[in-house]
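Peer 1: Got a predicted model here, sequence first, then my questions.
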Amino acid sequence: MADYYSQTVVQPDIPVDAITPLELALLTGIYEHELGDASIYFFASEGPSGIVWLDITELRAMLADEIIAPGSIAGMARDKLDAAGPEEVEIEIDLSDLGDATIFQAIVRRCDQLDHVTITSGWTCSKMRPDGFGGGVTVVTADHILSSSTSEMEYRLLDRCEYGELGCAPGHGSHVLLRLDEADVRQEIITMAEVGSPAGADPSAVTGEDIRMACLKAVEATDLAVQHEAIAAIAARAAIAIAGQRSA
């Protein structure tokens, strides 16, 4: 039987005073850690944990001082607490959806000493299994959580082998055409306020949480199937034209 490992380090060290009690309880459940003079180094010698158990009484005290935004880790913990039975003394927090990167992003947004956090993992196996080795990196900023892996590096290299410099385009044949960025939404709010439309628009009253909720609703309500089909047809015609020019 093979053992799989995901050895992970978090850089840079996180200032202690930037971490809330709930975040500290979760991060120390996910990772091993070393406490410095004013910061904490998080790492995992075998792999981060996706499940953290918290004492209900302690969790209730932690949430008393938390700002609970929609879709946040604190919101998930509060929902778990509300659903707990009277006989339960611990709560299981499953971080498979909202994980460590989400926690670090909240810290980056509050902490002037951090502009990003990098989570680097090396995947190894106790036997030489072909699927047991590789690695990944996640970069967390105030506005983005972006990840890549050695598999994606392999795809990019295969693209370059097949297409040359055309292979430098990301996606290994899958092209991102449109991305809704919350920073762009914020700028659009500022522009609307400058021209007075809608009436009474006040950018300072709109929080990051407001924008996050609005983006999620906009994505959920938007169906780009027709546009996708039309763009695919444009690309198909362009490919035929390129082939025709080459053979002419």
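Peer 2: On my side now, so go ahead.
Peer 1: going forward, measure contacts between C-alpha atoms and count neighbours the same way
Peer 2: Will do.
Peer 1: What helix or strand is S6 located in?
Peer 2: Here S6 sits within strand 4-11, counting by DSSP states H and E.
Peer 1: Okay, one more to line up with it:
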Amino acid sequence: MAMTELEYVILARMFDAEPVGEDVYFSASDGVSDFVLLDVAEVKRMIAAEESIASSVTDVVREALEKLDPEAAEFEVDMSMLSFEGIFEDVVKRSALDYIEIETAWSCSTMRPDGFGGAATLISKSGMVSMSTASFLEEAIAALSLGPPPG
């Protein structure tokens, strides 16, 4: 697997994780969870086993462990500062993967002009590029010299 055990555990708590052959499909029907509850002993074991692997998520978790009450058995980590994209970026940089694709969709239960859309993100060794569906439409309209829609 291209990701560390700790990265997988955290991503599987941020998302719903479904194994697909040798790959993993991550999805979130109600949004990605930024707060992850972890077992202290389990995390310490994973960090020790993965000591030689560079990982931003390990750095975030180590920092959270340092601030923890020594008697705590579990702790919560706020992943919003790193984000899941940062975890995937680390995975691509140190693996044989050329890239990871992320597709996002959002909708609203009522018809609102700003309640629908999506985005795509491509993470490769050379960087990350993301574009919302609204940005794509703006760029396409400009590229085709179409001007604003009729009012």
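Peer 2: Yep, it's here. This one's a predicted model, so the numbers in the text were calculated from it and none came from an experiment.
Peer 1: In structure 2, what range does the strand holding S6 of structure 1 match?
Peer 2: Counting by TM-score structural alignment, strand 4-11 of structure 1 falls onto no part of structure 2.
Peer 1: And that strand, what's buried?
Peer 2: Taking 16 or more other Cα atoms under 10 Å as the neighbour-count basis, strand 4-11 of structure 1 is seen to contain the buried residues 4-10.
Peer 1: Same check on stretch 138-146 of structure 1?
Peer 2: Neighbour-count burial for stretch 138-146 of structure 1, counted by 16+ other Cα under 10 Å, picks out 138-142, 145.
Peer 1: Redo the residues you listed as CSV? Include secondary structure.
Peer 2: Written out in CSV, the entries for those read as follows (DSSP: H, G, I helix; E, B strand; the rest coil):
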residue, secondary structure
T138, strand
V139, strand
V140, strand
T141, coil
A142, coil
I145, strand
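Peer 1: Pick out the most distant pair among those.
Peer 2: Farthest pair in the buried residues of stretch 138-146 of structure 1 (Cα to Cα) is T138 and A142. Separation: 13.2 Å.
Peer 1: how about the helices in structure 1?
Peer 2: Per DSSP state H, structure 1 carries helices over the ranges 21-30, 56-63, 73-83, 100-110, 150-163, 182-195, 208-221, 225-247.
Peer 1: Which neighbouring elements make contact with the shortest one?
Peer 2: Which is helix 56-63 of structure 1. Using 3 or more Cα pairs under 8 Å, 6 or more residues apart in numbering; DSSP states H and E as the contact definition, the elements that helix 56-63 of structure 1 packs against are helix 21-30, helix 73-83.
Peer 1: tell me, that helix lands on which residues of structure 2?
Peer 2: Against structure 2, helix 56-63 of structure 1 falls on residues 40-47 (TM-score structural alignment).
Peer 1: Contacts only, for F88 of structure 2.
Peer 2: In this structure, F88 of structure 2 makes contact with 100, 123, judged by Cα atoms under 8 Å, 6 or more residues apart in numbering.
Peer 1: From E23 of structure 1, how far off is the counterpart of it in structure 1?
Peer 2: With TM-score structural alignment as the matching criterion, the partner of F88 of structure 2 in structure 1 is F104. Shown here: F104 of structure 1 relative to E23 of structure 1, a distance of 9 Å by Cα to Cα, to the nearest Å.
Peer 1: go on, I73 of structure 1?
Peer 2: Per Cα to Cα, I73 of structure 1 is found 8 Å from E23 of structure 1.
Peer 1: got it, and T102 of structure 1?
Peer 2: From T102 of structure 1 over to E23 of structure 1 (counting by Cα to Cα), the distance is 10 Å.
Peer 1: The two: who's more crowded?
Peer 2: The neighbour comparison of T102 of structure 1 against E23 (other Cα atoms under 10 Å) goes to E23, with 20 against 17.
Peer 1: just to revisit the earlier point, what distance separates the match of helix 56-63 of structure 1 from the centre of its chain?
Peer 2: In terms of Cα atoms, centre = their mean, to the nearest Å, the centre of stretch 40-47 of structure 2 is found 21 Å from the chain centre.
Peer 1: Report the mean deviation for that stretch after fitting onto structure 1.
Peer 2: Stretch 40-47 of structure 2: mean distance to aligned residues in structure 1 after superposition is 1.0 Å, counting by mean Cα distance after the TM-score superposition for structure 1.
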